[in-house]
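J.: Generate coordinates for the sequence data below:
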Amino acid sequence: MARVLSFDELNGWAADDQSAALSVFAETCDLIEGAEWPQLCALAKQAPNARSFFELFFRPVLIEDGQEPLFTGYFEPELRGSRSQTARYRYPLYRLPPDVVSGAPYLSRQDISDGALAGRDLEIAWVDDPVELFFLQVQGSGRIRLENGSVMRIGYAGHNGRNYRSIGQELIRRGIYDAHQVSAKVIQNWVRRNPVEGDALLNTNPSYVFFRELPSLSADKGPIGAMHRSITPMRTIAVDPKFTPLGAPVWIEKDGAEPLQRLMIAQDTGSAIKGAQRADIFFGSGHFAGDQAGKIRDPGRMIVLMPIQLAYAFEERVEG
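T.: Model (predicted):
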């Protein structure tokens, strides 16, 4: 179901700083697919008033698919590591093996953990914490702080063709935690307290992510999102592109202990982000951002801002 709303129906719209969202929108608007977007992109880069720009050229469209709305958070981890294997740094980050076939099942996480890729010269770097490495794979990109103080930026290169399975849900299934207790920090602490069982728990998720080094990405830029450009803390969300065009502005109304009403830009995707009312909020880089992102699992509402003609045509097409 899709329904065109007015801007007056967006809770908190008048209080937001739309200029911050406009600058983020301008970073990737030239990559949005569709004939309606190029002219809007040109106007965005010279618009004197951000709020007026969005209200003049867009209409809010509420898209629903019958699934419950859900907001979660993600971040860019920073791990300690080395380009060479040492006694301390002994857990490898692998580049994409040349024999991976897109969409076809490859070695499982258990296989790779058992050494199936060892000796093939696929290691990009080595880190000191297998739990943080697991969550680096969940996030899909990160920073490796090397021993000399320099930073290696890494991004998603591909995966092993196996479906992601939530280890948080596995802990709930086993009766170790209730649903409201589970967060990334809780999972990390449990795995560290129970190293043998924890290792087995991580391997219940058969999905495995491979990385590539990003030498041209400077330390002050955000990680690369699905649109192949840097994303912005608290203005970028990951969405399901089946429902939300990549690059489109999206108004979010997140409920919960720390409600959030803000104009975001849909610049990323994620394997767990499925549905019209599903979004992952990018919180930034490092441990503090990780702590904040890990607390988020809230209901709410998200509304896509579409070019006027496209908005009404989309509503008519969906309703028809």
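J.: CA only for contacts and neighbour counts going forward, please
T.: Fine.
J.: Tell me the spatial nearest neighbour of E68, not counting adjacent residues.
T.: Of all residues not flanking E68 in the chain, Q277 sits nearest, at 7.0 Å (CA to CA, 6 or more residues apart in numbering).
J.: Quick check, the one you found in contact with T72.
T.: No. Assessed by CA atoms under 8 Å, Q277 is found out of contact with T72, at 11.4 Å.
J.: Of those two, which one has the most company?
T.: Neighbours were counted for Q277 and for T72 using other CA atoms under 10 Å; Q277 has more, 26 against 20.
J.: Can you tell me how far the more buried one is from A226?
T.: 19 Å (CA to CA, to the nearest Å).
J.: How about the contacts made by the residue positioned nearest the centre of the chain?
T.: Nearest to the mean C-alpha position of the chain, counting by CA atoms, centre = their mean, stands A238 at 4.7 Å. By CA atoms under 8 Å, 6 or more residues apart in numbering, A238 lies in contact with 266-270, 273, 279-282.
J.: got a markdown table for these, with secondary structure too?
T.: A markdown table is the format used below for the contacts of A238 (DSSP: H, G, I helix; E, B strand; the rest coil):
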| residue | secondary structure |
| --- | --- |
| A266 | strand |
| Q267 | strand |
| D268 | strand |
| T269 | coil |
| G270 | coil |
| I273 | coil |
| A279 | strand |
| D280 | strand |
| I281 | strand |
| F282 | strand |
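J.: all strands of the stretch 101-250 of the chain, in order?
T.: 123-127, 142-146, 151-159, 209-213, 236-238, 249-254 (DSSP state E, counting those that start in this stretch).
J.: and these, which is most packed in?
T.: Stretch with highest mean neighbour count among the strands of the stretch 101-250 of the chain: strand 236-238 (a mean of 30; mean count of other CA atoms under 10 Å).
J.: I have a second one here; can you model it like the first so I can compare?
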Amino acid sequence: MSSNPAPASAGKSRWVPASWDELPGFADDTLYEAWNAWIKSCERPAPAFAPLCREVRQLSIASGEEQRVWMVARLQPYRIESADGNPEGLLTGYYEPLFDAARKPGNGFNVPLYGLPAGYGTRRPWFTRQQIDTLPEAQAALQGRAIAWLRDPLEALALHIQGSGRLRITEPDGSVRLVRLAFAGTNDQPYQSVGRWLLDQGLTRDATWPGIRAWLAQNPTRASELLWANPRYVFFREEPLSPLDANFGPRGAQGVPLTPGRSIAVDRQSIPYGTPVWLASTGPQVQLQRLVLAQDTGSAIVGAVRADFFTGWGPEAGDLAGRLKQNLRLWVLWPR
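T.: So this is what the prediction gives:
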């Protein structure tokens, strides 16, 4: 009998007991790569997993086979299904953008990235993206709040969509620093896809980032129209990026740094933060069969079998995240 039974349902999902044999690729995963993410989760463990954290830390130097044996002994897999019993879902990807920036506007750097505006929280929702660009009242609240400046409005939009990023900032004295922009808040307006707007307007058949960039290059006078199609706006705070921090992503909703390739964002009404999850996804971009940790969420991550896969940072991670949209199956691994 399990001393820590998992729920038969968790909000939007059903948890169906499964055997370890059901997990695709369980015998082949390089588990030590996921152990770093698990140790991070143990910095702020979910109550059900806190008693296991001492053993998890001890096993960080164990062999993959020893880690596998321990998992089978201590955890029970549960297949995640929607309320109507469907085990199939959707996997997408997200990443941490890396862009060049300047501390002051000029020399082509004219797109601001803002911290929280003056009086933030007194008005809900706050101004839309279009109003931020055009209303004196909104601009006054942001006066002096720019953290840095980018060259490209689509780079700023990418940061707003991902919610965080890294900047190589040129300081006024000419020195260059690598910093992180962390999520600080939003204007509480709904997110709308600019790619979907282009498709709905019949302006393009390619709503990928390269397709959006190509359309904008051909229609530069419509940049504001494109950007204003998404009323949601994100505000940031600057964080130092030490050499140790640089090996991990930003902090997710669980409050711990994300691990490239081993952290996922989930619907917390389906899977609690800090839960180890077996992920299986096969598609045109990549085949994934591996242990991951549920450490984040997102406004678009809704549903039982739904996950956003953290691919890392920089252009290659962004390319993979932008193309990743394929089938998904999930199993939570719950303490016995």
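J.: picking that back up, for H160 of structure 2, see how far away whichever residue in structure 2 pairs up with the residue nearest to E68 of structure 1 is.
T.: For Q277 of structure 1, the aligned position in structure 2 is V305, judged by TM-score structural alignment. For V305 of structure 2, the distance to H160 of structure 2 equals 25 Å [CA to CA].
J.: Also N36 of structure 2?
T.: From N36 of structure 2 to H160 of structure 2 the distance is 28 Å (CA to CA).
J.: Could you do A207 of structure 2 as well?
T.: Look at A207 of structure 2 and H160 of structure 2: by CA to CA, they are 18 Å apart.
J.: for P153 of structure 2, same thing?
T.: Taking CA to CA as the measure, P153 of structure 2 falls 11 Å from H160 of structure 2.
J.: repeat for I212 of structure 2
T.: Taken as CA to CA, the span from I212 of structure 2 to H160 of structure 2 is 16 Å.
J.: cool, L52 of structure 2 as well?
T.: Distance from L52 of structure 2 to H160 of structure 2, by CA to CA: 36 Å.
J.: out of the two, which sits in the more crowded spot?
T.: H160 (20 against 14).
J.: What residues does the more buried one make contact with?
T.: Contacts of H160 of structure 2 (CA under 8 Å, 6+ apart): 233-235.
J.: what's the counterpart of it in structure 1?
T.: Aligned partner of H160 of structure 2 by TM-score structural alignment: Q137.
J.: and A321 of structure 2, what pairs with it in structure 1?
T.: Per TM-score structural alignment, A321 of structure 2 is aligned with A293.
J.: was I right about its match contacting G73?
T.: Yes. Here A293 of structure 1 reaches G73: they are 4.2 Å apart, a contact under CA under 8 Å.
J.: which neighbours do the two share?
T.: What both A293 of structure 1 and G73 touch, as defined by CA under 8 Å, 6+ apart, is the set 281-283.
J.: need the helices for structure 1, in chain order.
T.: 18-28, 37-44, 50-57, 109-113, 130-139, 167-173, 184-193, 195-202, 286-294, 308-319 (DSSP state H).
J.: now the fifth one: how far from the chain's centre is it?
T.: Put plainly, it is helix 130-139 of structure 1. How far helix 130-139 of structure 1 lies from its chain's middle: 14 Å, per CA atoms, centre = their mean, to the nearest Å.
J.: Just want the angle from it to helix 286-294.
T.: 60 degrees (axes from the mean of the first three to the mean of the last three CA atoms, to 10 degrees).
J.: Mean per-residue distance, helix 130-139 of structure 1 versus structure 2.
T.: Its matched residues in structure 2 lie on average 0.6 Å from helix 130-139 of structure 1 after superposition (mean CA distance after the TM-score superposition for structure 1).
J.: Quick check: buried residues in that helix?
T.: 130-139 (16 or more other CA atoms under 10 Å).
J.: Looking at those residues, spot the one nearest V304 of structure 1.
T.: Q139 (24.0 Å; CA to CA).
J.: which residues touch that closest one?
T.: 74-77.
J.: Tabulate the residues you listed (TSV), appending distance to D8 of structure 1 and neighbour count.
T.: Formatted as TSV, the contacts of Q139 of structure 1 follow (distance: CA to CA, whole Å; neighbours: other CA atoms under 10 Å):
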residue	distance to D8 of structure 1	neighbour count
Y74	30	26
F75	32	30
E76	35	24
P77	38	24
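J.: ok, A104 of structure 1 - contacts?
T.: With CA under 8 Å, 6+ apart, A104 of structure 1 has these contacts: 160-161.
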